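Visitor: Okay, predicted coordinates and the sequence, questions at the end:
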Amino acid sequence: MPSYPGTRRTPPPQQHSRVVTANGNGRAVLPCAGHAEVPAEVAQHHVHTLAAGQCCSVLVKTIAAPVDVVWSLVRRFDHPQGYKAFIRTCRIVDGDGSTVGSVRELEVVSGLPAQNSRERLEILDDERRVISFRILSGEHRLANYRSVTTVHETATQDGPRAMVVESYVVDVPPGNTAEDTCIFANAIVGINHRTLASRARWNAGNATEESELDYN
């Protein structure tokens, strides 16, 4: 596992939260149907508490690039525009961008139903490759959005690949349905994943070429 400048080890991440519903005897823990396809050893980081009027989802992307290359992009709370296509600028306004509690302010590209977002880093664990953030405020449709992203190595018939799992919970805006809200959020996350895959493959290819040049 490579080390990253400015990283402080945080305590092992807890299960991020649980899916909870009310019943006659109190509170019951139920599985989230959207997480059904996530392997158990990965799902422990992707469990959310759903309040009334919220929805959750999870997206999985397999990338033909080394996990460390993918993680080096995903972990950059201070530079999400490195692969998130809809972010114009990012400014750290509290903390150093690599410790839990750091806060960033984002400006969004034009053409989206959003302008800016203020977000807090909740988890950054380089050993387990887990990052989590929550949206504090901003002009957008994703109120009370909390996201967890993990990067893992997975075996395929073409060899080892990076598997990115990203889950979230968010408020359903007034006048919208949970399905509409997840379709909107999933579309943004899906585009980010495709951009991440392209950037990671490009970075991995350049690293290979540089290594060959150094060797020769």
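Guide: Cool, got the structure. Predicted model, so just to flag it, every value in this text is computed and none were measured.

Visitor: C-alpha only now, for contacts and for neighbours.
Guide: OK.

Visitor: so what's the residue lying closest to residue 130 once chain neighbours are set aside up against?
Guide: With sequence-adjacent residues excluded and distances taken as CA to CA, 6 or more residues apart in numbering, residue 130 is closest to residue 150, at 4.6 Å. Under the criterion of CA atoms under 8 Å, 6 or more residues apart in numbering, the contact partners of residue 150 comprise 42, 45, 128, 129, 130, 131, 164, 165, 166.

Visitor: second one coming, line it up with the first:
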Amino acid sequence: MGRLILGVLREVNVKSGLPATTSTERLELLDDKEHILGIKIVGGDHRLKNYSSILTVHPDVSEGRSGTLVVESFVVDIPVGNTKEETCYFVRALINCNLKSLSDVSERMAICPHSDM
């Protein structure tokens, strides 16, 4: 995998069933040592405006099993015609979808650690 550069854009095809199919994200923060990722959504066919998020990953133990705790915080403007509750519902659904995808990829990597995903 190539080195990621701050400011690089990525195009995301949204497959969540939410009312969006594309999103353009810009990498704002990346700290491999501290396990921090920050992005800002700069385009797409959704109504998210001025959305940015910080994702952190921490080792965790739950019920005696080691695992990973992922924390994501975000800020977003409420679009005209939406309520705060509607906007938060949409973002939480999107985050849950992203976390499910991250979990699936992580589990596949644990089973086949040397394959390219």
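Guide: Good, I have the coordinates. Note that the structure is predicted; figures quoted are calculated from it, not measured.

Visitor: what's the TM-score for these two chains?
Guide: Scored by TM-score structural alignment, normalised by the length of structure 2, the superposition of the two chains gives a TM-score of 0.82; 114 aligned residues with a CA RMSD of 2.2 Å.

Visitor: sorry, back to before: got CSV for the contacts of residue 150 of structure 1, with distance to residue 110 of structure 1, neighbour count and secondary structure too?
Guide: Supplementary listing: those in CSV, determined by distance: CA to CA, whole Å; neighbours: other CA atoms under 10 Å; DSSP: H, G, I helix; E, B strand; the rest coil:
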residue, distance to residue 110 of structure 1, neighbour count, secondary structure
42, 35, 13, helix
45, 33, 23, coil
128, 35, 14, coil
129, 31, 21, coil
130, 30, 22, strand
131, 27, 25, strand
164, 27, 24, strand
165, 27, 22, strand
166, 25, 24, strand
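
Visitor: Trace the residue nearest to residue 130 of structure 1 over to structure 2, please.
Guide: In structure 2, residue 150 of structure 1 lines up with residue 56, judged by TM-score structural alignment.

Visitor: Tell me which two in the contacts of residue 150 of structure 1 are the farthest apart.
Guide: The span of the contacts of residue 150 of structure 1, defined through CA to CA, is set by 128 and 166 at 14.2 Å.

Visitor: Strands of structure 1, residue ranges please.
Guide: Remark: strands assigned in structure 1 by DSSP state E are 20-23, 26-29, 54-63, 87-94, 103-108, 116-125, 130-139, 146-156, 159-171.

Visitor: Output those strands in JSON lines, with distance to residue 197 of structure 1 appended to each entry.
Guide: Formatted as JSON lines, those follow (distance: least, CA to CA, whole Å):
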{"stretch": "strand 20-23", "distance to residue 197 of structure 1": "33"}
{"stretch": "strand 26-29", "distance to residue 197 of structure 1": "34"}
{"stretch": "strand 54-63", "distance to residue 197 of structure 1": "6"}
{"stretch": "strand 87-94", "distance to residue 197 of structure 1": "17"}
{"stretch": "strand 103-108", "distance to residue 197 of structure 1": "21"}
{"stretch": "strand 116-125", "distance to residue 197 of structure 1": "21"}
{"stretch": "strand 130-139", "distance to residue 197 of structure 1": "17"}
{"stretch": "strand 146-156", "distance to residue 197 of structure 1": "12"}
{"stretch": "strand 159-171", "distance to residue 197 of structure 1": "9"}
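
Visitor: Nearest to residue 187 of structure 1, out of those?
Guide: Ranking those by their distance to residue 187 of structure 1 (criterion: CA to CA) puts strand 54-63 first, at 10.1 Å.

Visitor: any idea how far residue 91 of structure 2 is from the residue nearest the centre of structure 2?
Guide: For structure 2, the residue whose C-alpha lies nearest the mean C-alpha position (CA atoms, centre = their mean) is residue 98; its distance is 5.2 Å. Here the distance between residue 98 of structure 2 and residue 91 of structure 2 works out to 10 Å (CA to CA, to the nearest Å).
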